[in-house]
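Asker: let me see the structure of the following:
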Amino acid sequence: MDMKKYLADLEKLVNIDCGSNVPEGVQEVTEFFKKELENDWLLKVYPQNDGKNPVLVAKNRDSEDIDLMFLGHNDTVFPKGTVPAWSYKLEGNIATGAGVYDMKSGVLSMIEVAKEFKDEDITIALVMNTDEEISSRYSRPVIEEVGKNAKYAMVFEPARKNGNAVIERKGLVKYKVEFFGKSSHAGNYPQEGINAILEASRWVTEISKLHNWDIKNSLNVGLIEGGSGVNIVPDYACIKFEGRSHQVEFFETIRKTMEELKANPLVEGIKVELEEIGYRPPLVLNDKSATLRDLFDESKAEMGIKYDWEVAGGCSDGNFLGVLGVGVVDAVGPVGGEAHSKNEYLDISTIEERIDLAKAVVRKMIDRKII
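Answerer: Predicted coordinates for the structure are as follows:
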């Protein structure tokens, strides 16, 4: 492979402000990959979220039946203005910068792998979205539409800092709950007020009881707001929380708990509005995923690469595919660490190794007529 070009492309991409909520940035990255693929691939851009979060789908031939699907995302978690103060830097084997590890390197790697097999008698689909870091709220229908007819998928999210890949992931649900009360003077007319914060506090207490780490079910209230002064009965409050589990039943328990709380408020006259703002089903090992995992194990043993498989608490777009019966392996990109922080880094010495490993697996899949 042309490592010089790879690193030049990586620098260019990392130096684009392309957080999920930076439309001009994610559009620029999407255009970059369109130009990279337009001569040899069939391309379609889905203008999700009114064009603010486009999804690029590339296929090597015109078919709805997909033998192998590659997934990657072109957005980062970082806000607009991050890059000028924190641009790409390479020192020795360590590259740093916004999204260098999560996951510009992974997208470049998956394209490098896909190009190797574009002329084979299989159908390959590349899906690159720009809202993964906000739970793929807009791209999920596209991923599921392509994935419903897919046999296998590799998700090129980065490998763990210890080199491990991922075979299963927890599912996730996120909610926004708003409370509408009535303001009044807290000294003179407290009885006329309807305290939104009081009701929100009850919700925080009750739903937090669902957190049970003994069975690896987590629930975290991460944001809360409300009120405008200590002498005013607050007429508005809002909480945002997430639940994570390997069991879909946990998400149903959360929903039922919220319905009960809404139907039986502590504060008389309060109005409550619920909004699901993110969902990913659990990624659970199936027979096809096991087949793909075993091929990776066989290939890495032959190549002298050592790493293990992890069950992750974090989610990826692979979660959407597992529930469709697709065989999925995840985190097959290069090694690095400290994603979502200013300490994010990529070990460039692992780039070619992980690309070659993925290529070896695809070659086995073709030769053994798995695809």
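Asker: contacts, neighbours, all on C-alpha from now
Answerer: Fine.
Asker: any chance you could map the helices in the stretch 201-350 of the chain?
Answerer: Assigned by DSSP state H, counting those that start in this stretch, the stretch 201-350 of the chain shows helices spanning 248-263, 287-303, 318-322.
Asker: compare the ones you listed and give me the one nearest Ser105.
Answerer: Distances from Ser105 to each of the helices of the stretch 201-350 of the chain were compared using CA to CA; the shortest belongs to helix 318-322, at 17.5 Å.
Asker: let's see this one next, to set against the first:
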Amino acid sequence: MLADLEELVTCESFSADHAAVARSAEVVGALGARLLGAEPETIVVDGVTHLRWTFGTPRVLLIGHHDTVWPPGSLGSRPWSVTDGIARGPGVLDMKAGLVQMFHALASLPSPDGVCVLVNGDEEVGSPTSRHLVEETARRCVAAFVLEAAADAEGTLKTARKGTSRYEVVVHGRAAHAGQEPDKGVNAAVEAAHQVLALTDLGPAVGAAATHPVLGAATVTPTLLSAGSSRNTVPALARVSVDVRVPTEAAQHRVDELVRALAPRTPGARLEIRGGAGRPPLSPHSSAALFALACRVAEDLGQEPPGNTAVGGASDGNDTAAAGCLTLDGLGAVGGGAHADTEHVDTTRMIPRTRLLAGLIARAVTLDRPAAGTPL
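Answerer: Below is the predicted model:
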């Protein structure tokens, strides 16, 4: 497993570098073909390479991604290494170790029949070209197991996730010479500052009615800001990027209404709202039955039962749950530091996690589709 992990980590696959993602898909595809005895279906959408294996009539979906947040050349400063049971390297936790565990878990079963494996190449940027593949496959399956990393060093599973929305508020002003006639301009930077303050008030404005007992309240966070073209020119254009996390679909709709209702405060300025709702929330009801099953499988294996938690980040699991498929997330590697210089995997946990996943697949592949929240 460590040799397979090294092969994946040392093939860089930054989401925005489609050529690198294509090379990574070849490496991932070869690994899957060797372990599963079948070549994948290669699906290229808008230049992004995804892989899919289908065995018989799918009832269980195993889903992961092979793209990472690490730009080309990251291996130079963050080389692959394994020391004292800790593996390091760009993307090792998020989520190449999860892919290795997934392939080995499926290969350990007598047959892969009834399983679909989907590995996409753009999850880190919101799965824009693969979302329809995720939803289409999930609609045919009883259960989806997402190989994102565990929530913490204890191996806690992710049983709820907030939904996401992304916006860009574009402010249109009017340029003028900043020294000779600033009064003739409409300062887009000043208007952007007003909008940043207005945006920070939107989370509380959604109200307590949209707060979830597990996932908490909606958050609206201005992130990237830019304005102006030169030091001596009144800015004619400004942009504010906005990150939104929501606990319920009702909150997602309400935030959308509030963002689109933003009005300019500076005379002569005009606002343009881009973007919108992304992934819907992953409700605890969509994962409850599979989490209970995971606890029983762990007990049968002599393992400590996993914990569970809600997280603010989204994944493809949000979309599988929205498609009506029971979903359990965080079944991948145990470690820490995802997206950071400290990214690492605890290699001593890889085999136990692989056995847990194998047991889940073996149980779930025989199931009929139950209602969400129904014990399995």
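Asker: care to give me the TM-score?
Answerer: Laid over one another, the chains give 0.90 as their TM-score (TM-score structural alignment, normalised by the length of the first structure), with 357 aligned residues with a CA RMSD of 2.2 Å.
Asker: looking at the helices of the stretch 201-350 of the first structure, which is buried most?
Answerer: Ranked by mean neighbour count under mean count of other CA atoms under 10 Å, the helices of the stretch 201-350 of the first structure are led by helix 318-322, which reaches a mean of 26.
Asker: quick one on the thing from earlier: select, out of the helices of the stretch 201-350 of the first structure, the one closest to Lys104 of the first structure.
Answerer: helix 318-322 (17.0 Å).
Asker: mean deviation, the closest one versus the second structure?
Answerer: Here the mean offset of helix 318-322 of the first structure against the second structure after fitting is 0.6 Å, by mean CA distance after the TM-score superposition for the first structure.
Asker: from the chain's centroid, how far away is that helix?
Answerer: Computed by CA atoms, centre = their mean, to the nearest Å, the separation of helix 318-322 of the first structure from the middle of its chain amounts to 10 Å.
Asker: which among the helices of the stretch 201-350 of the first structure is found nearest to Ile16 of the first structure?
Answerer: Between Ile16 of the first structure and the helices of the stretch 201-350 of the first structure, the tightest spacing by CA to CA is seen for helix 318-322, at 25.2 Å.
Asker: ok, and what's touching the closest one?
Answerer: By CA atoms under 8 Å, 6 or more residues apart in numbering, the residues outside helix 318-322 of the first structure that reach it are 71, 140, 143-144, 147-148, 153, 155, 169, 171, 280-286, 327-330.
Asker: before we move on, the earlier item: how about CSV for the helices of the stretch 201-350 of the first structure, with distance to Glu91 of the first structure added?
Answerer: As requested, those are arranged in CSV below (distance: least, CA to CA, whole Å):
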stretch, distance to Glu91 of the first structure
helix 248-263, 44
helix 287-303, 27
helix 318-322, 32
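Asker: tell me who's in contact with the residue nearest in space to the middle of the first structure.
Answerer: Nearest residue to the geometric centre of the first structure (CA atoms, centre = their mean): Ser316, 3.7 Å. Contact analysis of Ser316 of the first structure by CA under 8 Å, 6+ apart lists 132, 157, 169.
Asker: among those residues, which are located in helices?
Answerer: Assignment to helices by DSSP state H places none of these there.
Asker: tabulate those residues (JSON lines), appending distance to Ile122 of the first structure.
Answerer: Below are the contacts of Ser316 of the first structure laid out as JSON lines (distance: CA to CA, whole Å):
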{"residue": "Glu132", "distance to Ile122 of the first structure": "27"}
{"residue": "Glu157", "distance to Ile122 of the first structure": "23"}
{"residue": "Arg169", "distance to Ile122 of the first structure": "28"}
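Asker: thank you, goodbye.
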